[in-house]
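*Asks:* Sequence below, structure please.
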Amino acid sequence: MPSELHPYAVLIRPIITEKSTILAGQDKYVFEVDPRANKAQIKEAVQLAFNVRVADVNTINMKGKPRRFGRRVVHRPNWKKAIVTLVPGDKIELFEGV
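*Replies:* Below is the predicted model:
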């Protein structure tokens, strides 16, 4: 069982890409989250931070990509992505107009 994370420590940063901007039109928002966080903790953190109602949370464990420095190959760290679906009518203003 993962240790109890503070709700503000769960969300690391929003992911702003072309695909995530399209998803925002469907009331879905993408965040990088703490790899130890579960779906219930992510839901609580988004509701607390943005004062919205969360309908669903999907999570993806992203594998770190290899990076080359000359002959040496190192890997970026693995990270976790969460796609949060809001109740229709709710919006996160942070993403609007980006």
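*Asks:* For the rest of this, base every contact and every neighbour count on C-alpha atoms.
*Replies:* OK.
*Asks:* Now for residue 14, how many residues are close by?
*Replies:* Close neighbours of residue 14, defined as other Cα atoms under 10 Å, add up to 16.
*Asks:* quick one: contacts for it?
*Replies:* Contacts here follow Cα atoms under 8 Å, 6 or more residues apart in numbering; on that basis residue 14 touches 29, 30, 31, 32.
*Asks:* want to put them side by side, so please do this one too:
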Amino acid sequence: MSILIRPVISEKANSLSETKNRYTFLVNTKANKSEIKHAIEQTYGVKVVKVNTLISAPEVKTKFTKSGLQVGKSNKLKKAMVDIKEGQTIDVFGTI
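*Replies:* Okay, the predicted model is just below:
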């Protein structure tokens, strides 16, 4: 089971990484905080201070077609915001 899926690259995530030394990752929905901490420390070689997680609900989408109403939904996502030790950085753009 791969715990880390990819880093989140957005304006808000980049500003958090520059100002508060906090990085955001998309992770497996079944991973817990200690597994996420261990995976980031192994992958990037940094010391993790704190891990916050959030699960976003899937979006339900409907569309009307000739054959009737079509209902679908997207996958749910889990994000992890990770605070790392002062003075350390993660090169997010080099690992894409």
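*Asks:* closest to residue 79 of structure 1 among the contacts of residue 14 of structure 1?
*Replies:* residue 32 (7.4 Å; Cα to Cα).
*Asks:* who's sitting farthest from the centroid in structure 1?
*Replies:* residue 71 (33.3 Å; Cα atoms, centre = their mean).
*Asks:* ok, that one to residue 78 of structure 1 distance?
*Replies:* Separation of residue 71 of structure 1 from residue 78 of structure 1 (Cα to Cα, to the nearest Å): 22 Å.
*Asks:* number of nearby residues for the aligned residue in structure 1 for residue 44 of structure 2?
*Replies:* When the structures are aligned by TM-score structural alignment, the residue of structure 1 matched to residue 44 of structure 2 is residue 50. Neighbourhood size, residue 50 of structure 1 [other Cα under 10 Å]: 13.
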